[in-house]
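got a predicted model here, sequence first, then my questions.
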Amino acid sequence: MAGCGFCKRADNEPIMFGEMCQQGGLRVHENCLYHASNLTQRGEDDEGFFGFLFPDIQQELQRVAQKKCCICRQQGASVCCHRRRCYRTFHFPCGRERGCVSQFFGEYRSFCWQHAPKQQVRLVPQEHPQCIICMEAVDEQPNYNTLVCPVCVTARFHRHCIQGLALSAALYHFCCPLCRDM
């Protein structure tokens, strides 16, 4: 099976990659589309893939064809760190695996591992903190893999657990499972 035009992976894991979009010979992951740094939605939601028009996708694929990923060293890196004067480019999934942060709101900005925003919260101390979704142990301090609800500051989550919950809840129903704050 052919992989995504951007990251070249054929993985079909919605939490990590989003939906695999396919039409004709074009196959791309939803999240690779949203985070391709020079790709903009110029169409309506029902045009192309989520408003990304096919000619624009093809043009972006050509633009990044020779750009090397700073993580895997393969070509086709379409995501750029949003920090000024940082020139790191990477594939969306390589970035996720390396600790890069991609924002799923506003401009869909991405940051390399060195410039990724850090969660700033005043923690309520816990002796053996657990993810309140899977009940497995989490780190005491917020980091790339451990997030804290900024409202109740007691609910802690694994990044992949809270992302799975966010995907299933959709934008208007997503809330902290402990305090129910949106």
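In hand now; what should we look at? Numbering: from 1, shown residues only.

every contact and neighbour count from this point should use C-alpha atoms.
Fine.

I figured residue 29 was touching residue 20, is that so?
Yes. Look at residue 29 against residue 20 with Cα atoms under 8 Å: they come within range, at 4.5 Å.

of these two, who's got more company?
residue 29 (29 against 19; other Cα atoms under 10 Å).

ok, the more buried one to residue 97 distance?
Applying Cα to Cα, to the nearest Å, the value for residue 29 to residue 97 is 16 Å.

tally of neighbours for residue 92?
28.

kindly report the same for the one 10 residues further on.
Around residue 102 sit 22 other residues, with neighbours defined as other Cα under 10 Å.

for it, which non-adjacent residue is spatially closest?
residue 110 (4.1 Å; Cα to Cα, 6 or more residues apart in numbering).

now do the contacts for residue 164.
Going by Cα atoms under 8 Å, 6 or more residues apart in numbering, residue 164 touches residue 15.

okay, now the one to match up with it:
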Amino acid sequence: MNKRIQMSVIAIAMVAASGSAFAADQGAFFINGNLGQSHFHSRYYTDNTGTSSAERVGYAWNLGSGAGGLGVEAGYVNLGRASVSAYDGAYSASAKLSGPVVGANYKYTFNNKMFVSVRAGWFRSKFDTKVSGIGSQSFSGNGAYSGVGVGYDITPHFSLGVNFDEYHGRATVYGTKAKQAVSSLSGFAEYRF
């Protein structure tokens, strides 16, 4: 089964169980998607920007009038690919970073329907590397993510906004611990039901 489908099924089951325990709070399930640009923070890459995307599902509980909402989320992020080339293109290497995320979020909505949000959680980072003349290989590890966002509730069920997220990928590469920080600036759409 596709990893994205597996994560979506796990996330829906997780938030369904959580939601049933707090059914009286008038919370809502949500699904959202992000599309934007990522930036790999490393001086070694000659091309360190890529296209980023993310899909998340979750459940958010209302904390009361004027207090905002607290939620759980799970999903999958693709942070794009960074690359390096040397010797007039005779040598090239690239790294793609992606993986599932599980975390928590908080959203505060103002009277004018504008909102601010924060999120943080676990990132199971997977590095797909490709080196010319050698081939491809994947490495995985446990990392973290955090982010902030601003947006507008167009209807009680639909929002648009902008997020800035920071991902910290980690993996063990041939016995050496490696890490890669990647930031992502993206637009998002969210539907609540």
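Received the coordinates, thanks. This one's a predicted model, so the numbers in the text were calculated from it and none came from an experiment.

quick check: TM-score for this pair?
Remark: TM-score between the superposed chains equals 0.26 [TM-score structural alignment, normalised by the length of structure 1]; 88 aligned residues with a Cα RMSD of 5.7 Å.

now residue 13 of structure 2, what's its secondary structure?
Counting by DSSP: H, G, I helix; E, B strand; the rest coil, the backbone at residue 13 of structure 2 sits in helix.

correction: the previous question concerned residue 9 of structure 2.
helix.

would you mind measuring from the residue nearest to the spatial centre of structure 2 to residue 153 of structure 2?
Structure 2 has residue 77 as the residue nearest its centroid, 4.5 Å off, counting by Cα atoms, centre = their mean. Distance of residue 77 of structure 2 to residue 153 of structure 2, given as Cα to Cα: 24 Å.

same check, this time on residue 74 of structure 2
21 Å.

comparing those two, which residue is more hemmed in?
It is residue 74, of residue 74 of structure 2 and residue 153, that has more neighbours when counted by other Cα under 10 Å, with 26 against 18.

surely the more buried one and residue 99 touch.
No. Assessed by Cα under 8 Å, residue 74 of structure 2 is found out of contact with residue 99, at 10.9 Å.

for the two, list the residues in contact with both.
With contacts taken as Cα under 8 Å, 6+ apart, residue 74 of structure 2 and residue 99 have no neighbour in common.

for residue 5 of structure 2, helix, strand, or coil?
helix.

all strands for structure 2, in order.
28-40, 49-62, 69-86, 91-109, 114-131, 135-153, 158-173, 176-192 (DSSP state E).

nearest to residue 19 of structure 2, out of those strands?
Among those, strand 49-62 comes nearest to residue 19 of structure 2, with 6.7 Å by Cα to Cα.

give the other helices and strands that that closest one contacts.
Counting contacts by 3 or more Cα pairs under 8 Å, 6 or more residues apart in numbering; DSSP states H and E, strand 49-62 of structure 2 is packed against helix 3-21, strand 28-40, strand 69-86, strand 176-192.

would you format these as JSON lines with distance to residue 129 of structure 2 included?
Output for those, formatted as JSON lines (distance: least, Cα to Cα, whole Å):
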{"stretch": "helix 3-21", "distance to residue 129 of structure 2": "19"}
{"stretch": "strand 28-40", "distance to residue 129 of structure 2": "14"}
{"stretch": "strand 69-86", "distance to residue 129 of structure 2": "9"}
{"stretch": "strand 176-192", "distance to residue 129 of structure 2": "13"}
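
what's the closest of the ones you listed to residue 59 of structure 2?
strand 28-40 (4.2 Å).

report all helices and strands that the closest one contacts.
strand 49-62, strand 69-86, strand 176-192.

surely residue 144 of structure 2 meets residue 179?
No. Between residue 144 of structure 2 and residue 179 there is no contact under Cα under 8 Å: 10.9 Å.

give the residues shared as contacts by the two.
Common neighbours of residue 144 of structure 2 and residue 179 (Cα under 8 Å, 6+ apart) are 168-169.

contacting residues around stretch 140-154 of structure 2?
Under Cα under 8 Å, 6+ apart, the answer for stretch 140-154 of structure 2 is 113-127, 159-172.

for that stretch, buried residues please.
By neighbour count with 16 or more other Cα atoms under 10 Å, stretch 140-154 of structure 2 contains the buried residues 140-153.

what about residue 96 of structure 1, how many residues close to it?
Neighbour tally, residue 96 of structure 1, other Cα under 10 Å: 17.

next one: residue 110 of structure 1
So residue 110 of structure 1, with other Cα under 10 Å, has 26 neighbours.

with residue 191 of structure 2 instead?
Residue 191 of structure 2: 18 neighbours (other Cα under 10 Å).

and residue 59 of structure 1, by the same measure?
13.

buried set for the helix or strand containing it?
Take DSSP states H and E as the rule and residue 59 of structure 1 turns out to sit in helix 54-64. Across helix 54-64 of structure 1, burial judged by 16+ other Cα under 10 Å covers 56-57, 60-61, 64.

now the helices and strands packed on strand 28-40 of structure 2 as TSV including distance to residue 18 of structure 2?
Conversion of those to TSV gives the following (distance: least, Cα to Cα, whole Å):
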stretch	distance to residue 18 of structure 2
strand 49-62	8
strand 69-86	9
strand 176-192	16
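
closest to residue 32 of structure 2 out of these?
strand 176-192 (4.1 Å).
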